[in-house]
Structure formats: C-alpha cells, structure tokens
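Student: Sequence and predicted model, in that order:
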Amino acid sequence: MAQLLSQPMRKESLRRANALVHITVTKRSSGNIFVVSLAVADLVVAIYPYPLVLTSIFRKGWNLGYLHCQISGFLMGISVIGSIFNIAGVAINRYCYICHSLKYDKLYSDKNSLFYVILIWVLTFIAIVPNLFVGSLQYDARIYSCTFSQSVSSTYTIAVVFFHFILPITIVTFCYLRIWILVIQVRRRVKPDNKPKLKPHDFRNFLTMFVVFVLFAVCWAPLNFIGLAVAVNPDTILPRIPEWLFVGSYYMAYFNSCLNAIIYGLLNQNFRREYKRIIISICTAKFFFQESSNDAEKIKSKPSPMLTNNNQVKVDSV
C-alpha cells in the first residue's frame, strides 16, 4: 500500500521538479537575451565606426567621403541609443524578476522577451532616423569622427538629451532603487516570509548590470550635459567650453563601449570561467604551433637517411 501511494507522490515530485527547472531556465534565458542585445549594441560601434575613427586619426583628417561619414555616424548613434535602451530593458527585466517574481513568467515568456528586444531595436532605429533629415551627422575635426553635432538644432539636441539619456536613466534609476530597497529589506530580514527571497546568484547578476548602468551614466553624462548647455544658449555657452573638456567627454563616452566586457569578467563567474578557457586555448594553440614549427625545423636540418646511405655507397665505391 505504501509503495502504491509512493509512486504517485514520486511522479508529482518529479513533475514539480521539472516545472521548477523549466521556470529557472526560462527566467535565465529571457533575462540573458537582453544582455546579448546589449553586447550587440557594443559590437556595432566597434565593427565599423571605430576603425574609421582610427583611420581618420592616422591620416589627420577625414578622407573617406560623405557616404562613409553618414554611415559611421548613423551606426555610432545606433550603438549609443541601443545601449541605453537595452540597459533600460535589462533594468526593467531585473526589476520584474526580483520585485515581481510571481508575475515574471507571464510577462517575460520566450515570445514576449523576443518581442521586447525587437521593440528596443525598432525604437532605436526610429530615434536615430531624424538625424538624417536634420543634418546633424557631421565630421568633427576635434574628435576625428563623424557624429552627432550638438549645435545644428537646439530643439533637436534638447529632445535627444531628454529622450535618449535623461528619460532612460530615470527609468533605470527607479528600477534599481526599488531593487536596492528589496535587497536591504532581505538583508535585514524584514521582508514577509510569503514574499520571494533574493537568491545569491540573482544578487550577483543584478550587481553586474547595476555596475554596467553606473559606468554608462558616468561616461555619457558629461557629453550629454555639455550638449544640453549648448542647446539652451549656443551663442554664449559654445565659445566658453574648453576644447579639452569637449574632447575628453567624447573619448570618455567612447571608452564605455569596451568596459562592459571587463565588468562581466570581473563580476560574473561564468564569464571569468569562459575568459580563462579562451586564454588557455589561445596559449595552448600558440605553444602547439611553436612546438610544431621547432619540430619541422629539426626535421629539415636533420640529414635524410636516404642521402646518408647514398653517400656511404659512393664512398665505398670509390
């Protein structure tokens, strides 16, 4: 009788375990798609605009023509706006996952998560297209790159700073502030027991993306505030901005694109493990290549047995 009762109980336990695994995998995969999308935004600027900027620096000027200038500026804008929109998407995702975990599965199913990512990139494309009509994508000799010109249209510059920086930053700040409140409550154990608790790996993932957000805000804030000041009163503010401040703010913003990979490696154990595996693979391949080259040189320098035998035959015959 006990065995008959235990079989249904075992099946029910297995069913619950499978459901739990499915929920965990779904949650992680739906969250990871936003991180992958953010990585794509970082790669866009590295594939095309940055090499052209380096070419312009080496040539001390832009010699690639108007079309490449527009494409470079357009892709750079896609990367920047895509990054901040994806950071906002990650923050909203983490906020729903940690603070509203009971509704998370419904909000972030695989289909919904894919739709959200597609929506982010559609909004990114819509946000950058007006630059082509305003004529704000121009070459700036101070930074050797084709980028958004803050002095073309004051109204458009204010709209860009607000919708592409201040509004997303406000949304992200709200989400992470709510998460930090929950983290503090969990640490102090004042959260009711019927609420979902914050797991250690969830906190590490949240901390990683929070640092990514903070670095983005710090790196891009000076340039956006300069643009906002110029847009408010271009005739008075523009001549007073030192060139070193403008150039420094631009390269500080450029530098942000390569920081995310470093942050992932420092704060995420999975990334550290993969980085080590890649480095070991590269070093192993290099060592194997060197050993193969040395063996090949030894074989070439070593006299051939056939040649030695022939020489011996000739000597004997003589």
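Tutor: Now that the structure is in, tell me what you want to look at.
Student: make it CA atoms for all contacts and neighbour counts henceforth
Tutor: Fine.
Student: what about the helices in the stretch 201-318 of the chain?
Tutor: If DSSP state H, counting those that start in this stretch is used as the criterion, the helices of the stretch 201-318 of the chain fall at 234-237, 243-255, 259-267, 269-301, 305-317.
Student: Take these and lay them out in TSV including distance to residue 113.
Tutor: As requested, these are arranged in TSV below (distance: least, Cα to Cα, whole Å):
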stretch	distance to residue 113
helix 234-237	42
helix 243-255	29
helix 259-267	22
helix 269-301	22
helix 305-317	68
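Student: wait, which of those helices is closest to residue 69?
Tutor: Among those, helix 243-255 comes nearest to residue 69, with 16.9 Å by Cα to Cα.
Student: Pick out the residue nearest the middle of this structure.
Tutor: Of all residues in the chain, the one closest to the mean position by Cα atoms, centre = their mean is residue 39, 3.1 Å from it.
Student: what's around the closest residue to residue 264 other than its chain neighbours, how many residues?
Tutor: With Cα to Cα, 6 or more residues apart in numbering as the criterion, residue 264 has its nearest non-adjacent residue at 6.1 Å, and that residue is residue 271. Counted by other Cα atoms under 10 Å, the residues lying close to residue 271 total 16.
Student: wait, doesn't residue 271 sit right on residue 265?
Tutor: Yes. Judged on Cα atoms under 8 Å, residue 271 makes contact with residue 265 at a distance of 5.1 Å.
Student: quick one on the thing from earlier: how about the helices of the stretch 201-318 of the chain, which one is nearest residue 213?
Tutor: The closest of the helices of the stretch 201-318 of the chain to residue 213 is helix 259-267. By Cα to Cα, the value is 9.5 Å.
Student: all strands of the stretch 51-200 of the chain, in order?
Tutor: Along the stretch 51-200 of the chain, the segments classed as strands by DSSP state E, counting those that start in this stretch run 137-140, 145-148.
Student: Pasting the second one now:
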Amino acid sequence: MWAVLGSRRMQRSATNWLLANLAFADVIIGLFVVPFQFQAALLQRWDLPDFMCSFCPFVQTLSVNVSIFTLTTIAVRRYRAVAKPLKVSRWQARFTIITIWAAGIVLAMPMIITLQVREVPISNSNPHLTKPFCDFVGVPFEVLKWYRRLVVGTQYFLPLVIIIVMYVLLARRLWGAQPPGNAQNQRDATLLRNKKRVIKMLVVVVALFALCWLPLQTYNVLQDIFPKINEYRYINIIWFCCDWLAMSNSVCNPFVYGIYNDNFRRRFRSRCVLCSRLLNMPQPAQSLDTGRVPSSVLYHPGRQSDKRRRSSNLSALAATQITYRTNDVRDNRLSV
C-alpha cells in the first residue's frame, strides 16, 4: 500500500487501488490471524481471551474473502479494459472496494455468532479433566456443513473459475493483437508489452493463491464428507501445515509485485530513498578552512546551490549599483 499509493499519479489507476486493497487484506492476516491461529492449532487448546475465539476466525474469513473478491474484480476489470475500454474513476474503484468489504463481512459474520470457548475432555478415560477449546456452539451439523460449502464455493472455487475464464479470454486478445498504424508502432509495442507483463503478474498471483489455499480448502470439504478425519492422529499437524501454506500466500504477493511490476519497484525505491541516503551518506572531506561550518551545510547539494545562487545575485546587484554610480558620475561631469 505504501509503495503503490504513494503519489497522486499512482492513485489515478483503479487497479492500483485494488492492489492496495489486496495488500491491506494480507497485512490483516499477518497481524490478527497468523500469531493466534497457529498457537491454537499446535496446542489444541484456547488459552487466549474468549472474545478472540470468534474474532480471529472472523478476521481470517473476512481477509480471505476480500483477497479473492479483489483478485476476481481485477480480472474482470482487466478484461473489460481491453474488450470495452472505459475509464474507471477513483470513486468507482472506492465504491467497488467498499462493496467487496461489505460482501466479505456478510459472509464471515456467522463466525462471530457461533464460535465460542467451551470445555472439552482431554481424554475419554477421565471426562472430568477438561481444557478450553474454540468450537462452534449451538449449530446443527447440517447447517454448519452447508455454511462451510458456501464459504469454500464463494471464496475459492467459483472465483477461480471466473478468474481463469477472464484471463484466458484476455490472453487471447492481447497475444493476438497487432498494434495499429505505422508511426505509433514503437509506442504501441511498449504499451502491449507492459500490458502483457501486468497480466503475467496477475496470473502468477492467482496461481499462487490457488495452490496455497488448495490443501486447506480440500480439508474443509473432506471434513464435511468424512467427519471422522478430525479424530485421526496428527490431524492437527496436518491442519497446521495446510493452514500455514494458506497463510504464506500473503507473503508471496509483495515479491511477485516486485518481480513483475516496474512501477511498483520504482515507487518502492523512491519511498526508501531516505533510508538509502542514510546508509550511503558520504564522509565529509578534510579541509583546513571549514571552520565551524557544519558538514551538512558544506556538502548538501541543495544548500550549495542556494549559496551559489545568493552569491550570484549579490554580484549582479553590486554590478548594477556600480553601473548606476558610474553613469551618475558621467552625468555629473557632462553637466559641469
């Protein structure tokens, strides 16, 4: 977000706003999901505050919904930009983002309502020895099964089908397109190459999303078909690995942007220019007549230019005054 929307020029693109929205969803996963969900998966108990039992899964479901809905919207907009070129304003992009978040909240809302901390027996031999566990409470199994199917379908399978169809149609149009005209061949070839580069970047993002989330979504489907898999030994380790792979998708996206998007790299480098200046600050040269003047004044290029500018202005002013005085003297001599 910092690199993409760092200037007004970058804010003019609707795709940049959607990419920033995707990055924001990834940041939410890293802050509110990964540290807490992994703890519960490894320990098989809930030692955190009770409200986080429903809050963390809600945030996870919401952020995943926002990510896949954003990727789907980008794919549709990219195809329409080539098939029917229409300029999308920033306000339309913001309205689309608001709609994406609203749909994600509605789909994730059952997590807030149904997840609670309850005491479960640690072993069947001693039912009085219990541990806190975050689980669905008061929800029939059939309702829970259909809700899981709805989530898997809306946040994974259906969007992937739409995205794949959009990018296949888009690739056919771009790769088979010929730049019109003769005088604009070089410019059109550059624009087409940039478009293809963006398409490659988005395809890689979608492919990583599909591969990273496939094991976890497969597990979600299997546990509804075969509920006894939750009783298997080491199933928590398997779920942890699937969930870890899914969460790692949030780490992959910035690297993909840096590899395929020249504008992203350029903006990121310009944003980090202060750090590079601090790391590569030149050492002050040894001089005998520097006196007490700070090195920042002596070696700052902006201040040096200001100093030269002021000295040149003073010289011009002095020369003008000398000219006026010379003319006055000549006039006095003539008048005498």
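Tutor: Perfect, I can see it now. Not measured: the values here are computed from a predicted model.
Student: Turn the strands of the stretch 51-200 of the first structure into a markdown table, columns for distance to residue 23 of the first structure and mean neighbour count.
Tutor: Converted to a markdown table, those look like this (distance: least, Cα to Cα, whole Å; neighbours: other Cα atoms under 10 Å):
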| stretch | distance to residue 23 of the first structure | mean neighbour count |
| --- | --- | --- |
| strand 137-140 | 45 | 19 |
| strand 145-148 | 43 | 24 |
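Student: would a markdown table of those strands with distance to residue 52 of the first structure be doable?
Tutor: Rendered in a markdown table, the data for the strands of the stretch 51-200 of the first structure read as follows (distance: least, Cα to Cα, whole Å):
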| stretch | distance to residue 52 of the first structure |
| --- | --- |
| strand 137-140 | 12 |
| strand 145-148 | 8 |
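Student: For residue 43 of the first structure, find the nearest of the ones you listed.
Tutor: With respect to residue 43 of the first structure, and counting by Cα to Cα, the nearest of the strands of the stretch 51-200 of the first structure is strand 145-148 at 17.0 Å.
Student: now the longest helix anywhere in the first structure against helix 259-267, angle please.
Tutor: Secondary structure of the first structure read by DSSP state H shows that its longest helix is helix 2-47. Computed by axes from the mean of the first three to the mean of the last three Cα atoms, to 10 degrees, the angle separating helix 2-47 of the first structure from helix 259-267 equals 140 degrees.
Student: Which elements pack onto whatever helix or strand residue 186 of the second structure lives in?
Tutor: With elements delineated by DSSP states H and E, residue 186 of the second structure resides in helix 185-225, which encompasses its position. Contacting helix 185-225 of the second structure under the criterion 3 or more Cα pairs under 8 Å, 6 or more residues apart in numbering; DSSP states H and E are the following elements: helix 141-152, helix 158-175, helix 235-247, helix 249-260.
Student: Ok, which of those comes nearest residue 313 of the second structure?
Tutor: Between residue 313 of the second structure and these, the shortest separation by Cα to Cα is 46.3 Å, and it involves helix 249-260.
Student: ok so, going back, nearest to residue 93 of the second structure, of the helices and strands packed on helix 185-225 of the second structure?
Tutor: Ranking those by distance to residue 93 of the second structure, with Cα to Cα as the measure, places helix 158-175 first at 18.5 Å.
Student: Which elements pack onto the closest one?
Tutor: With contacts defined as 3+ Cα pairs under 8 Å, 6+ apart, the packing partners of helix 158-175 of the second structure are helix 51-83, helix 185-225.
Student: Which one of those helices lies nearest to residue 324 of the second structure?
Tutor: Of all these, helix 185-225 sits nearest to residue 324 of the second structure, with 56.4 Å by Cα to Cα.
Student: Specify the angle between that closest one and helix 262-271 in degrees.
Tutor: Here helix 185-225 of the second structure points in a direction 90 degrees away from that of helix 262-271 (the same axes, to 10 degrees).
Student: neighbours of the aligned partner of residue 99 of the first structure in the second structure, just the number please.
Tutor: Under the alignment defined by TM-score structural alignment, residue 99 of the first structure corresponds to residue 83 in the second structure. For residue 83 of the second structure, the count of nearby residues is 13 (other Cα under 10 Å).
Student: Repeat that for residue 309 of the second structure.
Tutor: For residue 309 of the second structure, using other Cα under 10 Å, the count is 12.
Student: just checking, it is part of a helix?
Tutor: Yes. Checked against DSSP: H, G, I helix; E, B strand; the rest coil, residue 309 of the second structure lies within a helix.
Student: mind checking how far it is from residue 148 of the second structure?
Tutor: Distance from residue 309 of the second structure to residue 148 of the second structure, counting by Cα to Cα, to the nearest Å: 70 Å.
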